[in-house]
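Chemist: What follows is a predicted protein model with its sequence.
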Amino acid sequence: MTNPTALPRHPEPADGAGEFNRDVIAEFRAREGAVGGDLAGMPLLLLTVAGARSGEPRTTPLVYLPDGDRLVVFASNGGSEKDPVWYRNLVARSEVTVEVGTDRYPALAAPVDPAEHDALWARQIAAQPQFAGYRTAARTVPLVALTRV
């Protein structure tokens, strides 16, 4: 019998994640959470969530903001008018796996309380100014809190 709380070994990147994400994921794991290039020095995690329809594990590299005992990620999709696939998947299934450095653990994902949204967004822009360009008038970027279980 399969242990339902067991973490998946190392799931493949999400379909359509592209070569860039696959390379980032491979480098992240090979270098114990460190990556180079445009992402060098950024707080980066790997988020694994089950596909909403397939149930298959999907992994995405994301920049995060530490906030107390949780990590906050931003469903900005690079400023697109659409939510990213990883966000749509975790709306359907809130149980996720988080990898930060060499630490890998199960977590629960939940939308950030609307009262916290703007303050967290401002903190992220202060930390990573390029995030200011990801905010569009077409939608409010969802913020997601990841809490270790």
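Modeler: In hand now; what should we look at? Numbering: from 1, shown residues only.
Chemist: C-alpha from now on. contacts and neighbour counts both.
Modeler: OK.
Chemist: can you tell me which helix or strand the closest residue to V72 other than its chain neighbours belongs to?
Modeler: Nearest residue to V72, sequence neighbours excluded (CA to CA, 6 or more residues apart in numbering): A145, at 4.5 Å. Applying DSSP states H and E as the criterion places A145 in strand 143-148.
Chemist: packing partners for that strand?
Modeler: Secondary structure elements in contact with strand 143-148, counted by 3 or more CA pairs under 8 Å, 6 or more residues apart in numbering; DSSP states H and E, are strand 70-74, strand 103-111.
Chemist: Between those, which one is closest to S94.
Modeler: strand 103-111 (5.0 Å; CA to CA).
Chemist: tell me the angle of that closest one relative to strand 143-148?
Modeler: Orientation note: strand 103-111 sits at an angle of 140 degrees relative to strand 143-148 (axes from the mean of the first three to the mean of the last three CA atoms, to 10 degrees).
Chemist: buried residues in strand 103-111?
Modeler: Neighbour counts over strand 103-111 (16 or more other CA atoms under 10 Å) mark P106, A107, L108, A109, A110, P111 as buried.
Chemist: hold the first one in mind and look at this next one:
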Amino acid sequence: MSEPISRPNDFDLGIIAEFRRSSGRVESHGFASRVVLLHHIGARTGHTRVTPLGAMPYEDSWIVVGVPTPSGGPAWAMNLRVNPDIYLEVGIDLVAVRARALEGEERTEFLG
């Protein structure tokens, strides 16, 4: 992955630290084992970023959902559109994955 690593905000740093101390569990904010650490590349900067996200396991993959913002969506979602080959930290494992947006019936199934 690209360097340098960009620094997450203090809230995210706390989640990341608890995740890593507890082999992927984050009890302090109610995530339990439904959190992953998304290792992604900044679309504009090329810097590696780590973002904790609530996630739902689905078949052999994970579903993460970004909530739209006035500027168009979370930055990590834009980063995945530009650089979809990423890593997920799941428990104690670092897994290479290819991100993709849900479309059509699949999107309706999860998002209504």
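Modeler: Sure thing, it's come through. None of the values given here were measured: they were computed from a predicted structure.
Chemist: Include distance to A126 of the first structure when you put the helices and strands packed on strand 143-148 of the first structure into CSV, please.
Modeler: CSV is the format used below for those (distance: least, CA to CA, whole Å):
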stretch, distance to A126 of the first structure
strand 70-74, 14
strand 103-111, 21
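Chemist: Select, out of those strands, the one closest to A26 of the first structure.
Modeler: Distance to A26 of the first structure, taken as CA to CA, is lowest for strand 103-111 among those, at 15.0 Å.
Chemist: Superpose on the second structure and give me the mean offset of the closest one.
Modeler: Aligned to the second structure and superposed, strand 103-111 of the first structure gives a mean residue distance of 0.8 Å (mean CA distance after the TM-score superposition for the first structure).
Chemist: Now do that strand and strand 70-74, the angle between them.
Modeler: Going by the same axes, to 10 degrees, strand 103-111 of the first structure makes 60 degrees with strand 70-74.
Chemist: so where in the second structure does strand 103-111 of the first structure end up aligned?
Modeler: Here strand 103-111 of the first structure aligns to the second structure at residues 93-101, judged by TM-score structural alignment.
Chemist: Return the distance of the matching stretch from the chain's centre.
Modeler: Relative to the centre of its chain, stretch 93-101 of the second structure is centred 9 Å away, using CA atoms, centre = their mean, to the nearest Å.
Chemist: relative orientation of the longest strand along the first structure and strand 70-74 in degrees?
Modeler: Longest strand in the first structure by number of residues (criterion: DSSP state E): strand 57-67. Calculated by the same axes, to 10 degrees, strand 57-67 of the first structure forms an angle of 110 degrees with strand 70-74.
Chemist: Now do the buried residues in strand 57-67 of the first structure.
Modeler: For strand 57-67 of the first structure, using 16+ other CA under 10 Å, the buried residues are P57, R58, T59, T60, P61, L62, V63, Y64, L65.
Chemist: average offset between it and the second structure?
Modeler: Mean for strand 57-67 of the first structure is 0.8 Å (mean CA distance after the TM-score superposition for the first structure).
Chemist: Run through who's touching that strand.
Modeler: With contact meaning CA atoms under 8 Å, 6 or more residues apart in numbering, strand 57-67 of the first structure is reached by 8, 11-15, 17, 21, 24-25, 42-51, 71-74, 86, 124.
Chemist: Mind giving me the PyMOL command for buried ones among these?
Modeler: To isolate the buried members of these in PyMOL, using 16+ other CA under 10 Å:
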select buried, resi 12+13+14+21+24+25+42+43+44+45+46+47+48+49+50+51+71+72+73+74+86+124
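Chemist: Now, the contacts of strand 57-67 of the first structure that are in strands?
Modeler: Per DSSP E, those map to strands at L44, L45, L46, L47, T48, V49, A50, L71, V72, V73, F74.
Chemist: Just put those residues in a markdown table and tack on distance to V91 of the first structure.
Modeler: Output for these, formatted as a markdown table (distance: CA to CA, whole Å):
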| residue | distance to V91 of the first structure |
| --- | --- |
| L44 | 21 |
| L45 | 19 |
| L46 | 17 |
| L47 | 14 |
| T48 | 13 |
| V49 | 10 |
| A50 | 10 |
| L71 | 17 |
| V72 | 15 |
| V73 | 14 |
| F74 | 14 |
